[in-house]
Each structure stands twice: as C-alpha cells, then as structure tokens.
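Asks: Here is my input, please return the structure:
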Amino acid sequence: MALSLAVSPCPNDTFVFHALVHGLIPGAATVDLTFADVDVTNTAAERGEFDLVKVSYAALPWLLGDYELLPCGGALGRGCGPLVLTRHGHDGDLTGATVAVPGDRTTAYLLFRLWSRGNAPKRIEVVPFDRIMPGVADGTYDAGLVIHEARFTYPRHGLTALADLGEWWESDTGLPIPLGAILARKGVVDPRAATEWIRTSVSMAWADPDASREFVLAHANEMEPGVVDQHIALYVNEFTLDLGREGLAAADALLGRAAAAGLTPAVPTLLS
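Replies: All right, here's what the predicted structure looks like:
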C-alpha cells in the first residue's frame, strides 16, 4: 500500500521530492502525493491525515505525539526568513493595524508574534498566500506577512519590507531559521528508511536538476523560471540533506522561546 505524502507545490518541495514521487529510488515505498499549502498540512497532520507530511516547525508542539521529525527534506537556512511588508510611506507602527498572515500555525506567524511583542497589531487575518501582497497594495490590509518567492517579487507590487524576520532571528540567535519540517507518522512509517529515501531524492535532484525541471515548473504557480531557480537555490541547502546539530538547535531555540512566551505548548528538546 502506498504511503500518503503531502508537500507544498513550491519549487523547493517539488525539486526535493521529484525522485521519490516518481518511483526513481530503488527500494523506496510508493507514495501517493497530495499538494497542499503548509497552513492546510499543519492542521491536517493534527488529524493524522498523512503518513509523510511537510509542516511548519511552529506546528510541532501539536504534532510530535503522533509524528517523528525527520532530519532531512525540510526548509531551514539563512537569508530566507519571512518579510513584513507595507505600502510605501507606512510609518512602521503596527499598533492598531490589520495584518494578513499565511496561517496561524506557521513559523512565519510565530516569528512575527515574537518580533512584534509591544507593537502588536489590532487584527490578524489568515489569508491565502497569493492574496496577501495584492491586499496590502490595495489597502485591504495595513501590512502582510509573506514567505517563499515573495522575497523576490514584492517590489513589483509597490511594497516595502518593514522587517526581515530571518535577519532579526539570525542577529538575535546566531542560528538559521527553521521554516518547514518533514514528519513521519509513528507506527506507519519507518523513520530511518524514510530518511534514506528523502536524502537519496535530494541527492538525485542536485545531481541532475534538469530531470525534475518539467515537474517543478508545472506546479510553480506561474513563477517565471528565473524566480524558480532563485527559490530552489535559497531553500534547498545543506540543511535539506541533514539538519545536523545546528538545525536541531535552531528548532529548539524557536520552540523554547515560543513556549517561554506562552505562545505554544512546551516540547522536549530535539537536540540530545
């Protein structure tokens, strides 16, 4: 029976999982792929809907009872953090503002809550990712929290970056920013085997980038090829192959700070 796999249609995920999804890894399980944005998978995983699933690190406190964190396949790095965007001329004061965010259990929103303490907006609205920048540009929202390819495209919407939460996090902690994690359902997926499959899939993607090109572009939400390449180069890095001690320390720092601030339940330390 096939294992159910849920990842986003973003270029980093389609690039990483191309070989696994297409049955190119000898001995790997067959997978049944579902594309879903991370705000969907965060809550779907809580219901146990997928065997292998990409979620936000911020959602781990609600998921680690039923899932195990895999040390590969996710999104973690430097210079890749969420941005807080406003229209040109905004004074930067978010007190009383309405802010659009891509999900209430995303790492982006958790970082925003940690960053904005003392300058908290009046209202938060969860908005589909592709509507955030247009909504800020037309005045529907005072500010927007964006991720992924928006780092490369927000100036086209006439917007200004009020804050780069990745830069803020890195300067404050010295650690990379933990964005997306890959989880394996306990009792269903052998985590060691799944780790080997995913690492092989990553290595195959790097060895022959052209092999996944058609698959990546087909699901890239009309991103032009140049932006797709930037996206993959930024989000698929050494931490995708192996979180290592630094990656686990980054996750511990995020979840520890969130728990200390009363924003999430506490979880056991990941770095042992």
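Asks: switch to C-alpha atoms for all contacts and neighbour counts from now on
Replies: Noted.
Asks: Name the residues of the helix or strand encompassing residue 215 that are buried.
Replies: According to DSSP states H and E, residue 215 maps onto helix 213-218. By neighbour count on 16 or more other Cα atoms under 10 Å, the buried set for helix 213-218 is 213, 215, 216, 217.
Asks: same question, stretch 197-214
Replies: Neighbour counts over stretch 197-214 (16+ other Cα under 10 Å) mark 197, 198, 199, 200, 201, 202, 204, 205, 206, 212, 213 as buried.
Asks: In helices only, show me those.
Replies: Judged by DSSP state H, helices contain the following of the buried residues of stretch 197-214: 197, 198, 199, 200, 201, 202, 204, 205, 206, 213.
Asks: Now do the strands in this protein.
Replies: Using DSSP state E, the strands of the chain run over 3-7, 31-35, 52-56, 67-69, 75-77, 83-87, 98-101, 123-126, 143-146, 159-164, 177-185.
Asks: Excluding chain neighbours, what is closest to residue 20?
Replies: residue 201 (5.7 Å; Cα to Cα, 6 or more residues apart in numbering).
Asks: which residues touch the one you found?
Replies: Neighbouring residues of residue 201 by Cα atoms under 8 Å, 6 or more residues apart in numbering: 16, 17, 18, 19, 20, 25.
Asks: want to put them side by side, so please do this one too:
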Amino acid sequence: MAFVALSIAVSPCPNDTFVFHALVHGLIPGTPEINLTFADVDVTNTAAERGEFDLVKVSYAALPWLLDDYDLLPTGGALGRGCGPLVLARTADQDLTGATVAVPGDRTTAYLLFRLWAADQKPAKIEVVPFHQIMPGVAAGTYDAGLVIHEARFTYQRYDLVALADLGEWWEADTGLPIPLGAILARKGAVDPAQATEWIRNSVSMAWANPDASREFILANAQEMEPDVLKQHIELYVNEFTLELGRDGLAAADALLQRSAAAGLTPSVKPFL
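Replies: Prediction:
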C-alpha cells in the first residue's frame, strides 16, 4: 500500500514517545512520511470515531465504537500488571455515594473500570477533566475524589492525597489478567495492519535496544519532567505486552469488554479469542 503520508495520533506520555520515537523520526526502513499529532486519550477516542487518523492510540474501553472501522494491532499498546488507575481522595474515609468525581474521559478504560468497581456506589456527579488537573482539583476540594492514570500513581502523595482503590489490583485479583489500558488501531483501507504492526514492533525493539536515543523527544513532550518518574513510567507501561499482546493480552481485552457489555455499559463486540 502506497502512502503520501501516514497520520498518527498518540499521547505525549513517556511510554508513547518512547515506543513511537523511531517510527515518527523515520528510523524504521520502508515507512512513509509521518504526520504526528499528540493528544490525550479522551481526545483520540472521539477523533478516532470521526476517522481522523490512520494509526491511533485509544482506550480499550472505546473499542466497541471503533472496531467497525479499525483493526486492533497486536503491538504498541499499554497493558500490564501493577499499572492500574487509582481512585484518590483527601481522606481515606471519603464516601463516593453522592460525591463529585473527576475522571480523565468518559470512554477511558480507567472510567470503565471505575464504573464496574463502583457499581454499588452512586456518585452524584462525574466531571471529565484533563488528567493533569485532577490531583490539584481534588487537593483543592473542587472534587471529592479523582480517577488518575499515568505517572500520577508515582506523585499523588505530593498533593497529600490517599488512594481509596487501586483498580489494577482489583482487576488482577478478580480476573488474573493484565489490565488493558491503551490500544493501537489501524484505520481500515488506510493502512495495512500487518505492515503497521511490523513498523511499530520494530520501533519498540529499537527503543529497547537504544533507550537513550529517545530521551530528548520524551523530555520535550512529558508533562512530568523528573527523570526518576519518567523512568518508572516507561518501565511500568512498556513491557512484553507492548511488543506482543499475546493470548493473555487478548483475553484481558475480552474480559473487559464482555463484562462491560453484560453490565450494559458498552455495546457488545465479537470476542478476540
């Protein structure tokens, strides 16, 4: 398939800039020119529904609205263990019933997990807030609780917040599977999924082989600049599932989407396995 240019949208988070550095900088032989867009996942979830990108990072929770037009790629995404979203509050006795809760997007995996976990609780109000504003908002009392992702799990104590729940721990204890956070999709008819998979897999391998090569790119786009936090973020979210989803990764996606459909939270989708 010939390209004039390939449009790609990922987040500016360190795991994505680490993974996609080689691809977007033309270091993978045979790749087309790349038009890169950085956007938070709540933005890419809806942009993908409009067909705005050829390759796009989205939440697994958004897949039921996207799989008619996109193929799930088995590489480049974010799954893992010990990396789940956290529910934060100012005090450990915060009751979520009647509370105002800030979330990073209404079609994020984090929010879907929250809805499954909090099925017997009734927050009064859910507000979608850019994730970097959630912890300051909870600390200031604007929100009673907040659902956080990414490097916030390493920094929330700085805001004098406590974790009411680790939704990754809850998910893993309940399913025995990794938590499926971010997926890479290829738009049907715009890019060959097998070819795109090879490009991204090579980019992941190149990042691991020479981790210093992407350092300036990561620092230029990271919202958390401290080297130790960046290192922890990449080590947590770039793992064996980033290179290859495998059976456990696909089983995790199935478990999330089948459970959410059974609960009436998302449309049903055909299982991957």
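Asks: circling back: for the contacts of residue 201 of structure 1, pick the one with the most neighbours.
Replies: Counting neighbours by other Cα atoms under 10 Å, the top entry in those is residue 16, with 27 neighbours.
Asks: Enumerate every residue touching that residue.
Replies: With contacts defined as Cα under 8 Å, 6+ apart, residue 16 of structure 1 is in contact with 73, 198, 201, 202, 205, 236.
Asks: Now which residue in structure 2 aligns to the fifth one?
Replies: Alignment note (TM-score structural alignment): residue 205 of structure 1 maps to residue 207 of structure 2.
Asks: quick one: that match and residue 214 touch, right?
Replies: Yes. Taking Cα atoms under 8 Å as the definition, residue 207 of structure 2 is a contact partner of residue 214 at 7.2 Å.
Asks: Give the residues shared as contacts by those two.
Replies: Taking Cα under 8 Å, 6+ apart as the contact rule, residue 207 of structure 2 and residue 214 both touch 18, 21, 22.
Asks: And those residues, which is closest to residue 229 of structure 2?
Replies: residue 18 (13.9 Å; Cα to Cα).
Asks: What's the closest one aligned with over in structure 1?
Replies: Match for residue 18 of structure 2 (TM-score structural alignment): residue 15.
Asks: Its match against residue 214, yeah?
Replies: No. Counting by Cα under 8 Å, residue 214 is not a contact partner of residue 15 of structure 1; they are 10.0 Å apart.
Asks: tally of neighbours for residue 135 of structure 1?
Replies: 18.
Asks: so who does the nearest residue to residue 244 of structure 1 once chain neighbours are set aside touch?
Replies: Leaving out its chain neighbours, the residue that sits closest to residue 244 of structure 1 by Cα to Cα, 6+ apart is residue 71, at 7.3 Å. Residues counted as contacts of residue 71 of structure 1 (Cα under 8 Å, 6+ apart) are 182, 195, 241, 242, 243, 244.
Asks: What residue in structure 2 is paired with residue 71 of structure 1?
Replies: With TM-score structural alignment as the criterion, residue 71 of structure 1 lines up with residue 74 in structure 2.
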